[in-house]
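> sequence first, predicted model second:
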Amino acid sequence: MDYAAGVGLLWNSLLIKVVPFLFVLTIIVFFHELGHFIIGRLCGIRVLVFSVGFGPELAGFNDRHGTRWKLCAIPLGGYVKFLGDENAASMPDANALERMSEADRSEAFPAKSVGKRAATVAAGPIANFILAAAIFAGTAYFSGLVVGDPVVAEVQAGSPAEAAGFRPGDRVISADGNEIDYFGDLQRYVSVRADTPIRMTVERDGKPLDLTVTPRETTQADGFGNDYRTAVIGLVASNDGSSFRVHYLGPLESLRYGVAQSWFVVARTVDFIGEMFAGKQDTKQIGGFVSIAQISSQVATLGFAPLLNLAALLSISIGLLNLLPIPVLDGGHLLFYAFEAARGRPLSERVQEIGFRIGLALVALLMVFALWNDISRLT
């Protein structure tokens, strides 16, 4: 291989691996910080910096309100800095606040009511959830949904479905009283209920029949060879394409779908976190930037809509992560504000400083642990 060919191969590899990752991460970070920015502005807080990325500034400009919008060299996050913040983690600077003029103090973040500060902080994760719902709704509206009738083509031997009495030709009508319209509805309902009995109603020979099945947890591989854990019952849909079609949704239907899909992902993620702390989930499933980059490049090969849907999934994950009650994260700030509201005064600067240091250490440990998992998967 000559030098030019080697450089070309490296460049193409970087484009495939890096560009989808940067695209996904940038839109998630931008909308997260935009949530802080918009609500902060509405609360009368002066915004000094809106940064996508950390480190040296690559490009930027000042808007008419004096906010510096900038793109930085390390694209692994971002921040909004308000007047009165000591740093990008929004630690309060009491001394700086005392030295401010009355006009500046009226626009400083620490001088605002606890309600306005809490709303500004919570707006970041909320923006992540809104972004996810909008993406799910948009892709459903423009690309449609591939759906299949909930008709059983095959019952796998030795499966929970066989034990429950399912037969080929059965049409699933409901699960625990929830209507099943498509085969995907059935898969989604079952996937999060390992070892939990489900009462299903099927239509057989034109008559309703009640069956009870208990999903079994198993490890499966996606189309790229990545393993994931899910619950199954052993029902197979027809694979001849006769029962599958593209279903296009109207604007309101798409919006409802986007919200419902986002809520499902939120609930599933919260369940996963709880099960992980209870020892029921493998912590090796936690991934970091390397995993995100790898998955982004894989999904990008499927098209732009799947890449957007991945961004929606990650946006929800980042929103939930930021709501954890860990100082330096948005949830940690909200925890401090809850104490302030209950006590009638903020926690001492010393207590907050200790909390931020502990929070920073916890976040650093989590990042190292995620990176270790990433490296373990590659070796």
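Perfect, thanks for sending it. Residues are numbered from 1 along each chain as shown.

> going by C-alpha atoms from here, please, whenever you check contacts or count neighbours.
Will do.

> and residue 39, how far from residue 199?
45 Å (Cα to Cα, to the nearest Å).

> those two: which has the busier surroundings?
In this view residue 39 and residue 199 are compared by other Cα atoms under 10 Å, and residue 39 has more residues nearby, 19 against 16.

> with adjacent residues omitted, what lies nearest to that one?
residue 120 (5.2 Å; Cα to Cα, 6 or more residues apart in numbering).

> now the strands for the protein?
Secondary structure of the chain (DSSP state E): strands located at 47-62, 68-82, 145-148, 154-155, 171-175, 178-179, 198-204, 207-213, 216-221, 227-232, 235-236, 244-247.

> ok, second structure coming up, stack it against the first:
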Amino acid sequence: MNDVLSSALWFVVAIGVLVAFHEFGHFWVARRLGVKVLRFSVGFGRPLITRRGADGCEYVLAAIPLGGYVKMLDEREGEVAAHEAPQAFNRQPPWKRFLIVAAGPVANLLLAVAFFWLVLVLGQPGLKPVVQAPPAASAAARAGVQEGEVILRVNGEAVATWTQLRTLLLEKVVAQHSLQLELQRAVDQPEQRRTLALSLEGVRIDPERLFDDLGLSPFQPLIEPVISTVEPGGAAEQAGFQAGDRLLSRDGEAISDWQAWATWVRAHPGVVTEIAFQRGDQTLSKAVLLGQVEEDGKRLGRFGARINIDGARWDALRAEDRLPPLAAIPAAIDQTWRMSMLTLKMFGRMFTGEVSVKNVSGPLQIAEAAGFSASIGPAAFFSFLALVSVSLAVLNLLPVPVLDGGHLLFTAVEMVRGAPLSERVQLLGQKFGLTFLALLMGLAFYNDLSRLIG
């Protein structure tokens, strides 16, 4: 329950900040271009706090903090006094209206730059891009990538962490570039390097499948399956296991790594399994009824024992992506541009069917990501905010009526024609835009529900 409340709180914070800043972009540019703003509201619904400025603009903090809006003087929405008519939005020349509408998405992009800059200055910890043994049928295996090698560059671009590597690989594959990997033989062997070409034949673009097809996953040091402590009341204690016992096999299949064993246990709640183990000089065997717990609506198996982890082996794999404040400025701008292009290309691939529509996140998934990133730390949460801000900007710039991009399209056509489109065409466009938004929202909610039920 605490996790749910935390996710909901951080979701509200994230959406409130991002949408309010989007609306502030419209507000700020409208004011600078001489358009009268009647109300700037953060949130919807019943006003909680209201303040009226010297210019008559009403500033509102409303009860539902999921967004906001800017209400401008407009003759299409009500009567306007003759002396105020020059300040009405609809009376402005097309270029002014274009700038006012574009200011919202631009504000989101500027906010993304600021958040990416914060992430780069604060530093984001991660793992060095050391490779696990690739599956036999994968692109990495065909190219000859070996376990323990470190990926230094992709197509000449340096990578320091797995987070950077995954983003860069997705970017290059979506753009249908071939992949050139510069590899280092091992973490402690910087002088031994080589370059491999990775064929994209048979590699699916969809992020759900891409990294499996490439066969690139983070290296995980082998953790010996030796029990250090037994949890009171757990399956291991009830079966008679003790500290120091080394697991050898389950149902005849060898157990050589604790992580592989733990993964199997989680997938088999309530199952009885025969475990062979070594205690001192003896080899023993016991039937164990695995325990089970419920997490996020799913039943997971529990063995009820812990092991000691060699922290030094993991420390050798840790890395941090950090830049000085000045160097972080162009890097943040570049990252915002690249993520914008990647988001746009992913939208395009969805329409061609190359990327699954399951990648469209609904509010529940976004809330979960908000809570999870906030629990990691400020840098992770700022990175989350930057990515969502980019997504909001790109979505709003799509040339769909009712979105900012649709208004920009209509205004651009008006500038070219010298006259606005007919009311009939604009009305048809509005109906299309509302239908598109309804389908998109329905898809997002469906994905959320499918994930919960599944």
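Thanks, I have the structure now. None of these values were measured; they are calculated from a predicted model.

> sorry, back to before: to residue 314 of the first structure, which of the strands of the first structure lies closest?
Among these, strand 68-82 comes nearest to residue 314 of the first structure, with 13.2 Å by Cα to Cα.

> corresponding residue for the residue nearest to residue 39 of the first structure in the second structure?
Using TM-score structural alignment, the partner of residue 120 of the first structure in the second structure is residue 100.

> just give the number of residues close to that match.
23.

> that one: what's it in contact with?
25-27, 29-30 (Cα atoms under 8 Å, 6 or more residues apart in numbering).

> what is the nearest of those to residue 433 of the second structure?
When these are compared against residue 433 of the second structure (criterion: Cα to Cα), the nearest one is residue 26, at 20.3 Å.

> so residue 112 of the second structure touches residue 393, yeah?
No: Residue 112 of the second structure lies out of contact with residue 393 (Cα atoms under 8 Å); the separation is 9.4 Å.

> which residues does residue 195 of the second structure contact?
180-183.

> the first structure: which residue goes with that one?
By TM-score structural alignment, residue 195 of the second structure lines up with residue 210.

> ok, now residue 216 of the second structure?
That one, residue 216 of the second structure, aligns with residue 234 by TM-score structural alignment.

> tell me how far that match lies from residue 196 of the first structure.
15 Å.

> neighbours of the closest residue to residue 98 of the second structure other than its chain neighbours, how many?
In this structure, residue 98 of the second structure finds its nearest non-sequential neighbour in residue 408, 5.9 Å apart by Cα to Cα, 6+ apart. Residues lying near residue 408 of the second structure (other Cα under 10 Å) number 24.

> just tell me what residue 408 of the second structure corresponds to in the first structure.
Match for residue 408 of the second structure (TM-score structural alignment): residue 334.

> mind listing what its match touches?
With contact taken as Cα under 8 Å, 6+ apart, residue 334 of the first structure is in contact with 118, 121-122, 325.

> from these, pick the one nearest residue 343 of the first structure.
residue 118 (15.4 Å).

> OK, contacts around that closest one?
Contacts of residue 118 of the first structure by Cα under 8 Å, 6+ apart are 333-334, 337.

> could I get those as a markdown table with distance to residue 351 of the first structure?
What follows is the contacts of residue 118 of the first structure, written out as a markdown table (distance: Cα to Cα, whole Å):
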| residue | distance to residue 351 of the first structure |
| --- | --- |
| 333 | 13 |
| 334 | 15 |
| 337 | 13 |
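
> in helices only, show me those residues.
333-334, 337 (DSSP state H).

> how close does the counterpart of residue 270 of the first structure in the second structure get to residue 405 of the second structure?
In the second structure, residue 270 of the first structure lines up with residue 344, judged by TM-score structural alignment. From residue 344 of the second structure across to residue 405 of the second structure, the span is 13 Å (Cα to Cα).

> and these two? which has more neighbours close in?
residue 405 (22 against 17).

> contact partners for that one?
Residue 405 of the second structure neighbours (Cα under 8 Å, 6+ apart): 102, 396-399.

> repeat the analysis, applying 7 Å as the threshold.
Taking Cα atoms under 7 Å, 6 or more residues apart in numbering as the criterion, residue 405 of the second structure is in contact with 396-399.

> please report how far residue 353 of the first structure lies from residue 359 of the first structure.
10 Å.

> those two: which is more packed in?
Shown here are residue 353 of the first structure and residue 359; by other Cα under 10 Å, residue 359 has more neighbours (18 against 15).

> which residues touch the match of residue 216 of the second structure?
Counted by Cα under 7 Å, 6+ apart, residue 234 of the first structure has contacts 155-156, 159-161.

> from the residues you listed, pick the one nearest residue 5 of the first structure.
Using Cα to Cα, the contacts of residue 234 of the first structure come closest to residue 5 of the first structure at residue 156, 49.4 Å.

> excluding chain neighbours, what is closest to the counterpart of that closest one in the second structure?
Superposed on the second structure with TM-score structural alignment, residue 156 of the first structure falls opposite residue 134. Nearest non-adjacent residue to residue 134 of the second structure, counting by Cα to Cα, 6+ apart: residue 215, 4.8 Å away.

> equivalent analysis for residue 324 of the first structure, please.
residue 331 (4.8 Å).

> now do the one you found against residue 199 of the first structure, distance only.
38 Å.

> can you check residue 160 of the first structure too?
Taken as Cα to Cα, the span from residue 160 of the first structure to residue 199 of the first structure is 13 Å.

> ok, now residue 341 of the first structure?
46 Å.

> hang on, the earlier thing: residue 245 of the first structure: which of the ones in helices among the contacts of residue 118 of the first structure is nearest?
Distances from residue 245 of the first structure to those, taken by Cα to Cα, are shortest for residue 334, at 45.6 Å.

> show me where the stretch 1-150 of the first structure has helices.
3-42, 94-99, 102-105, 114-143 (DSSP state H, counting those that start in this stretch).

> show me what contacts residue 216 of the first structure?
194-195, 231-233.

> closest one to residue 378 of the first structure out of these, please.
Once Cα to Cα is applied, the member of the contacts of residue 216 of the first structure that ends up nearest residue 378 of the first structure is residue 231, at 26.0 Å.

> can you verify my assumption that that closest one contacts residue 189?
No: using Cα atoms under 7 Å as the test, residue 231 of the first structure is too far from residue 189 to be in contact (9.4 Å).

> the two - which one has more neighbours?
Remark: of residue 231 of the first structure and residue 189, residue 231 carries more neighbours, 22 against 17, as counted by other Cα under 10 Å.
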